[in-house]
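Participant: Below is the structure, and that's it, no one-letter string:
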């Protein structure tokens, strides 16, 4: 399950990511709570903050892939990680001194999005430079596991710290956490890396990447499904905060607990993916999206807080099964010189659609309630998965293919239940 960790450079990278991702998830909870406090519980303000954070991905995300293909990824990552740490430090100082205003959070969220434009494709495509190609699915799954392990711990710690100290110290801790990533990058043995040959500067490189993806029907279907599910189904950062505050009248600690339950499922799903470490197939991707849509719909219908929490776990499992399969499919299917641009396009549809979806989700929550907003997201994800299945599978083979996919993913879910039950 952990064979990628035999690589020294990857161990350094993964260790730094555990620390930094924990701080990042702590900041996400603190940022949402700070906005809700400053804007008097406005779901629209929360949606605007999330949208601004991902707006640069929508505007400039594809150019980030060009930079990732053109320059040494390790050097680029050290620059982007330093920038993100400084932005967290500024927000922490503003919050601690009591001078923070909503527009400050908006501006810093946008700045964080700008750094992420370059950081995401560089980080995604840097993994293949640290590990051999046979270990790539395992490394991608372990990246998801470290990310979601931090997602499990970070919100719970953030909720406790916010209740005891306020949001400011959380931002300062996140700023300090970037030091772990920078140390890991600095300590790597450059001779043991397998860097891709940098693409020479030339006109039309962005269009070249788009033409490459457009000519690959398999990549187009994956990106279509990821974009639809990400836009409408993956808005738990907004909806769980509103459900905790507006539906169940709970505080920051309950918000952190809900985020942790979702992360527990995501962590379990990532570890299952690391255990399999096989090249995923489209039917697994579609089946996971179908089950995710069903589970998210059921989660939104839960009448009690404890049932809401319980359903977040299998929902997180299916979410991570889906996203890990999508990431691995793309990374293993593209030419090395195109990897940065393809992963930038992946991150564009995965995160860049948030500026469109987040304000809509915030508005819907005010009009129909947070529960109904979750239900709508689940139904859209379900319909999107079925639509892509219709496009991907020959007409006569649709029903048996979906049945096999559902049995496979449901079997994985039963395995999780049996393991956790022991």
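Facilitator: Ah, there it is. Fair warning: this is a prediction, and the values are worked out from it, not measured in the lab. Numbering: from 1, shown residues only.
Participant: can we go C-alpha only for contacts and neighbour counts from here?
Facilitator: Noted.
Participant: could you pull out the helices for the stretch 51-200 of the chain?
Facilitator: Using DSSP state H, counting those that start in this stretch, the helices assigned to the stretch 51-200 of the chain run over residues 73-96, 102-130, 136-165, 168-187.
Participant: Pull the distance from the longest one to the chain's centre.
Facilitator: By that I understand helix 136-165. Its chain's C-alpha centre and that of helix 136-165 lie 11 Å apart, by C-alpha atoms, centre = their mean, to the nearest Å.
Participant: re the thing from before, which one, of the helices of the stretch 51-200 of the chain, ends up nearest to residue 272?
Facilitator: helix 136-165 (8.4 Å; C-alpha to C-alpha).
Participant: For residue 378, which of the helices of the stretch 51-200 of the chain is the nearest?
Facilitator: helix 136-165 (20.8 Å).
Participant: What helices and strands are in contact with that closest one?
Facilitator: The contact analysis (3 or more C-alpha pairs under 8 Å, 6 or more residues apart in numbering; DSSP states H and E) places helix 136-165 against helix 8-38, helix 102-130, helix 168-187, helix 252-276, helix 305-333.
Participant: So which residues make contact with stretch 26-34?
Facilitator: 46, 105, 154-155, 157-159, 162, 167, 170-171, 174, 241, 252, 256 (C-alpha atoms under 8 Å, 6 or more residues apart in numbering).
Participant: picking that back up, out of the helices and strands packed on helix 136-165, which is the most enclosed?
Facilitator: Counting by mean count of other C-alpha atoms under 10 Å, helix 252-276 has the highest mean neighbour count of those, with a mean of 25.
Participant: this is the comparison structure:
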């Protein structure tokens, strides 16, 4: 398999330190897409925050909370690779627009089902369709978005994107709480989310998204294995993907089951304002951790940040598991969120910088599978284990595994040939 590449453009004269968040924001097209997506993501996180809590309060079953996360994120596990193949065959711009419009319509359906107090299985069915649209959209977006900035500023763009996702993770619950104060019901808040998709759709209509295609010699079903072949032959990609797969499956069960952890460990009701602030504290930590990679931690190499991040996450999760009061989880939760997304952002940046531009549509689906797609599997298993053996043992196992990954994913021990060469745009040692 060979990939098409564009002739590298000369570094832009934006006056900022290359690879920082400020450098990435100097690109007009990136700013427009970034802002449009950020507003849309606030609506998405309102729903992502409220729906699991709604399922927990309505059923009292952590296992069903796990099912709600699985149907939403599970399609990333099964459809990311077909989505990558599709993105290399059709217009990425049109594909993204189609999936965003479909998601907006399906979110209207979710609002109606909640308003009608429909069965949770009907709600799960619509969430599965939304997850499918997201899985088909993600490879097209992630293979186009990095090309809106020069390659030397890619680290800042990825850091900003991660920070935006986690900043909206905080703003979503806060906005939902404010809308609740003004008297909006759960169904009406989901309706607001449906209309928030329009901001990202408008950005996609305003900005022509780059569309680099891979020159793939494989045909038919063999195209599904192109990304696997690239990852297998480049050791750094292999390590990062396997490490994130196991981290998502074993150590991140608490994310989707956050309302269950709050109720069972800390005695905080999932429908209380205290729970919303606890989730916001964790999200604020994740926002700070993601932004740190492109700001005050940008002077440290990402290979160092990955090791320190896994270590900090392991310690934070172990402490979080042992807490039983209703105050200290706010502080430890912030640290947990910080180390989680500092690590994830450093890994994402290293992954992107070890791929050629034409390889992203083939390799990034693997990232969605191991990061987003595996989390719901861990949540599904975690919900069952929460009921069988309790919350604390599950979280402590996740902490122990993160500590192991701090050693196994220390890329400083790998030889130079394990990485994409600097001549091809790879990161410096």
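Facilitator: Ah, there it is. None of these values were measured; they are calculated from a predicted model.
Participant: on that earlier part again, so which of the helices of the stretch 51-200 of structure 1 comes closest to residue 311 of structure 1?
Facilitator: With C-alpha to C-alpha as the measure, helix 136-165 is the member of the helices of the stretch 51-200 of structure 1 nearest residue 311 of structure 1 (15.4 Å).
Participant: which parts of that closest one are buried?
Facilitator: 136-159, 161-162 (16 or more other C-alpha atoms under 10 Å).
Participant: circling back to that earlier point, so can I have TSV of the helices of the stretch 51-200 of structure 1 showing distance to residue 42 of structure 1?
Facilitator: What follows is the helices of the stretch 51-200 of structure 1, written out as TSV (distance: least, C-alpha to C-alpha, whole Å):
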stretch	distance to residue 42 of structure 1
helix 73-96	19
helix 102-130	11
helix 136-165	19
helix 168-187	20
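Participant: And those: which comes nearest residue 23 of structure 1?
Facilitator: Ranking those by proximity to residue 23 of structure 1 (C-alpha to C-alpha) places helix 168-187 first, at 4.2 Å.
Participant: That closest one corresponds to what range in structure 2?
Facilitator: With TM-score structural alignment applied, helix 168-187 of structure 1 matches the range 187-206 in structure 2.
Participant: how big is the offset of that stretch relative to structure 1?
Facilitator: Superposing on structure 1 and averaging over aligned pairs (mean C-alpha distance after the TM-score superposition for structure 1), stretch 187-206 of structure 2 comes out at 0.8 Å.
Participant: wait, isn't residue 66 of structure 1 in contact with residue 203?
Facilitator: No: Residue 66 of structure 1 is not in contact with residue 203 according to C-alpha atoms under 8 Å; the separation is 11.0 Å.
Participant: Of the two, give the one with the bigger neighbour count.
Facilitator: residue 66 (24 against 8; other C-alpha atoms under 10 Å).
Participant: Counterpart of the more buried one over in structure 2?
Facilitator: Looks like residue 66 of structure 1 aligns to residue 85 there (TM-score structural alignment).
Participant: and the gap between residue 287 of structure 2 and residue 281 of structure 2?
Facilitator: Counting by C-alpha to C-alpha, to the nearest Å, the separation of residue 287 of structure 2 from residue 281 of structure 2 is 10 Å.
Participant: and if you look at residue 172 of structure 2?
Facilitator: Distance, residue 172 of structure 2 to residue 281 of structure 2, using C-alpha to C-alpha: 12 Å.
Participant: Residue 55 of structure 1 and residue 352 touch, don't they?
Facilitator: Yes: judged on C-alpha under 8 Å, residue 55 of structure 1 makes contact with residue 352 at a distance of 6.3 Å.
Participant: Between the two, tell me which one has more neighbours.
Facilitator: The neighbour comparison of residue 55 of structure 1 against residue 352 (other C-alpha under 10 Å) goes to residue 352, with 29 against 25.
Participant: Would you enumerate the residues in contact with the aligned partner of residue 101 of structure 2 in structure 1?
Facilitator: Under the alignment (TM-score structural alignment), residue 101 of structure 2 maps onto residue 82 of structure 1. Contact analysis of residue 82 of structure 1 by C-alpha under 8 Å, 6+ apart lists 178, 182.
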